[in-house]
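# Just to be clear, the model below is a prediction. Sequence and coordinates:
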Amino acid sequence: MSWQHIDLIKVKDVGPRDGLQMEKAFIPTEEKIKLINALSKSGVSAIQVTSVVHPKAVPQLVDAEIVMKNIERQSNVKYSVLVPNERGAERAVPMQADEWELMHSVTEAHCRANSNKSVDESLKEHEKVVKIARQNNITVQGGMATALGCPFEGRVSFERVLYTAEAYYSMGIRHIGVADTIGCADPKLVYTTMKQLIDKFPDVEFSLHLHNTRGMALANILAGINAGVFNYDASIGGLGGCPYAPGATGNIATEDLVHMLDLMDLHSGVNLNELLSISKDVERLVGHELESAIHRAGPSYQLHAAPDAQVKLDH
């Protein structure tokens, strides 16, 4: 594929919600706000700020209203909130998010584990959310978890993915995110799935949400670009996971993604140096090593001083 025709790869950082929700220790509210403000100035096109999930389910996000009220919004950044159900939608209205994100598992087993609902029951609930969003002039992104692999059902048929995509389309949704929730996808699967979706829904803007559990995320992103997907979720430092996916680790690190795009002259508008500075603060904040390769090793073009002489070894 020729890359010259690609004007922009949009990068959404989901660390403040998808990443921090997996942290066991509570992150102070002021630190979350500080992180979001820093990401807002890094050049990312969007930030998934928080979720209105029940506080008992995800205690880390109990401060959703305070965070949304106090962040410093930038005009060139879209701020989204994950909205799981009708009650969450009512709670989300005053937050004035630019977009609500739905998350629905395309497989029955994961849908039951994640929402305690069947696939059809979950989609019916999302119809209520979309109705409230329309009443308040808020755009909605449909999300499809386990679309590229399920920890309970294995490889997912395209028919299951299409079922949810068609349901979202019938609700009037024209932005749909496709997730490799457990990081088990391969480039061939990503390419064929996304190519088929784009062919069937040419007026829908698709995005990919890829976990790096098995080190395949960057390869899968290239497959997605080849298929015509130019919107990607990533998480600062590679934070994240899924509480209902055994063994799942974090999302592709935002800095790893931007580093690759920079090397390939694919414009994202994101400043890698800013991200690396933020990731240092994030590591101190969460108190453990990050998954990000570029955070650990630095950019591939970073040079080091050569030694004056070869070290002599004693035999």
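Everything's here; your move.
# only C-alpha atoms for contact and neighbour calcs from this point on.
Noted.
# where along this protein do the strands fall?
For the chain, the strands defined by DSSP state E occupy 10-13, 46-51, 78-82, 99-101, 104-105, 139-145, 175-180, 205-210, 231-234.
# now those strands as a markdown table including mean neighbour count?
Output for the strands of the chain, formatted as a markdown table (neighbours: other Cα atoms under 10 Å):
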| stretch | mean neighbour count |
| --- | --- |
| strand 10-13 | 24 |
| strand 46-51 | 26 |
| strand 78-82 | 24 |
| strand 99-101 | 23 |
| strand 104-105 | 25 |
| strand 139-145 | 24 |
| strand 175-180 | 23 |
| strand 205-210 | 24 |
| strand 231-234 | 26 |
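# Redo the ones you listed as TSV? Include distance to Thr193.
TSV is the format used below for the strands of the chain (distance: least, Cα to Cα, whole Å):
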stretch	distance to Thr193
strand 10-13	20
strand 46-51	24
strand 78-82	24
strand 99-101	21
strand 104-105	16
strand 139-145	12
strand 175-180	9
strand 205-210	11
strand 231-234	15
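# let's bring in a second model and compare:
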Amino acid sequence: MNLPSKITICEVGLRDGLQNEAKILQTSEKLEIAKDLIDAGFKVIELGSFMSPKAVPQMADTDELYKQLNQVDEVELRALIANKKGVERAINCGCRKVKINVSASRGHNLANLNMTPEESVAGFKEIVDMAAEHGIEVSGSISMPFGSPWEGKIPLEDVQSIVEAYLNVGVSEISLSDASGMAVPNQVYEMCSKMKERYPQVKWWLHFHNTRGMAMANIIAAMQAGMTQFDSSFCGLGGCPFVPGAAGNVSSEDVVHMMDEMGIETGIDIVKLIELSKKVRQMVGHDTDSYILKAGRSKDLIKK
């Protein structure tokens, strides 16, 4: 197998995981989680989002979280935004990296925003310009590039046109986000291979939901295509409220365990991560979709 020797994992549980929880954690609890993630070795963390507190009350304290945590050396703390207001909040609380998102599903985008995906991205220019004036980096995300409940399979050309729209407004770090959980390995390999070849200037991230149990296989397929940056969520928390039956993100401890067993470096301490995830499971008050939290590490089963 043609696999990399190391990968980078962005922990998205504090944003994509907790925003889907009925129980809203205290800022002090989130701060504890963030510090534990940094201690475990994560170098990229999605700390929260600057969305309307009325729409996403779970993320209402993201500004305070940034203020209390401050900047951490050699750790990228990013947040999701939707508009210029998000940039303003990022400026005021010291956030240095924001992410914007658009759907690859034309039907979805038109229904929600009355715009094509390309028109949505073109509208991001003022956000990118404003962020740049204040030294804030901007990355972009494309939701449902591998499949959508509205259209089924998304044509590769549609995804490429969104990539080009992002590049036109100055965004060259892009995530392919399987929010619908419809991706399959051969499709992931083909799309990732073509994207890397056509857009070598792009810094790619892959974001897989484990809705149908395909996330780990899709990560392997993406690695074989040369991708080395992936999102995951502690405990496997998360989901997409706009997609029927959507389960959570792929579990961070499951991904790190698999990489450890395969000899692929992540820089993350699996023991510390498992302890953190156990703590989070207690905080949210329910069982989660994490194989490692249920079964433990393979190494722990070997008789001495």
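Good, I have the coordinates. Just so you know, these numbers come straight off a predicted model, no measurement behind them.
# Which of the strands of structure 1 sits closest to Lys128 of structure 1?
Among these, the nearest to Lys128 of structure 1 by Cα to Cα is strand 139-145 (11.9 Å).
# Which residue numbers in structure 2 does that closest one align to?
Aligned by TM-score structural alignment, strand 139-145 of structure 1 falls on residues 137-143 of structure 2.
# repeat for stretch 282-301 of structure 1
So stretch 282-301 of structure 1 is aligned with residues 280-299, judged by TM-score structural alignment.
# again, but for stretch 184-192 of structure 1
Matched against structure 2 by TM-score structural alignment, stretch 184-192 of structure 1 falls on residues 182-190.
# Distance from the matching stretch to the middle of the chain?
18 Å (Cα atoms, centre = their mean, to the nearest Å).
# in that stretch, what counts as buried?
Met182, Ala183, Val184, Pro185, Val188, Tyr189 (16 or more other Cα atoms under 10 Å).
# What about those, which are in helices?
Judged by DSSP state H, the subset of the buried residues of stretch 182-190 of structure 2 located in helices is Pro185, Val188, Tyr189.
# correct me, but the second one touches Met223?
No: assessed by Cα atoms under 8 Å, Val188 of structure 2 is found out of contact with Met223, at 9.8 Å.
# Show me the helices in structure 1, by range?
Here structure 1 has its helices, by DSSP H, at 29-40, 64-70, 86-92, 108-115, 119-135, 158-170, 187-200, 217-227, 254-263, 272-286, 293-297.
# So for Gly143 of structure 1, which of those helices sits nearest?
Counting by Cα to Cα, Gly143 of structure 1 lies closest to helix 158-170 out of the helices of structure 1; the figure is 9.0 Å.
# Just to check, Met51 of structure 2 is in contact with Gly86?
Yes: contact criterion Cα under 8 Å: Met51 of structure 2 and Gly86 qualify, at 6.9 Å.
# Residue in structure 2 paired with Val44 of structure 1?
In structure 2, Val44 of structure 1 lines up with Phe42, judged by TM-score structural alignment.
# What's the separation between the residue lying closest to that match once chain neighbours are set aside and Leu77 of structure 2?
Of all residues not flanking Phe42 of structure 2 in the chain, Ile268 sits nearest, at 6.1 Å (Cα to Cα, 6 or more residues apart in numbering). As judged by Cα to Cα, to the nearest Å, Ile268 of structure 2 and Leu77 of structure 2 stand 16 Å apart.
# and what of Asn92 of structure 2?
Taken as Cα to Cα, the span from Asn92 of structure 2 to Leu77 of structure 2 is 15 Å.
# do His209 of structure 2 as well
Distance from His209 of structure 2 to Leu77 of structure 2, counting by Cα to Cα: 21 Å.
# cool, Ala165 of structure 2 as well?
Separation of Ala165 of structure 2 from Leu77 of structure 2 (Cα to Cα): 25 Å.
# residues in contact with the counterpart of Leu31 of structure 2 in structure 1?
Matched by TM-score structural alignment, Leu31 of structure 2 corresponds to Ile33 in structure 1. Counting by Cα atoms under 8 Å, 6 or more residues apart in numbering, Ile33 of structure 1 touches Val67, Asn70, Ile71.
# Try it again at 6 Å.
Val67, Ile71 (Cα atoms under 6 Å, 6 or more residues apart in numbering).
# Number of residues surrounding the aligned residue in structure 2 for Tyr244 of structure 1?
Applying TM-score structural alignment, one finds that Tyr244 of structure 1 aligns to Phe242 in structure 2. Phe242 of structure 2: 11 surrounding residues under other Cα atoms under 10 Å.
# try Phe158 of structure 1
16.
# Return the residue of structure 2 aligned against it.
For Phe158 of structure 1, the aligned position in structure 2 is Leu156, judged by TM-score structural alignment.
# now the closest residue to its match other than its chain neighbours: how far from Val159 of structure 2?
Leaving out its chain neighbours, the residue that sits closest to Leu156 of structure 2 by Cα to Cα, 6+ apart is Met191, at 7.2 Å. Noted for Met191 of structure 2: a distance of 9 Å to Val159 of structure 2, by Cα to Cα.
# before we move on, what about Arg106 of structure 2?
10 Å.
# Same check on Gly296 of structure 2?
Counting by Cα to Cα, the separation of Gly296 of structure 2 from Val159 of structure 2 is 38 Å.
# cool, and Gly48 of structure 2?
Distance, Gly48 of structure 2 to Val159 of structure 2, using Cα to Cα: 26 Å.
# The residue nearest to Cys242 of structure 1 when sequence neighbours are not counted: how many residues sit nearby?
Sequence neighbours aside, Ala248 is the residue nearest to Cys242 of structure 1 in space, at 6.0 Å (criterion: Cα to Cα, 6+ apart). Applying other Cα under 10 Å, we find 20 residues neighbouring Ala248 of structure 1.
# again with Ala295 of structure 2
Applying other Cα under 10 Å, we find 10 residues neighbouring Ala295 of structure 2.
# Val81 of structure 1 matches what in structure 2?
By TM-score structural alignment, Val81 of structure 1 lines up with Ala79.
# Enumerate every residue touching that match.
By Cα under 6 Å, 6+ apart, the contact list for Ala79 of structure 2 reads Glu46, Leu47, Gly48, Ser49, Val98.
# Thanks again, I'm all set now.
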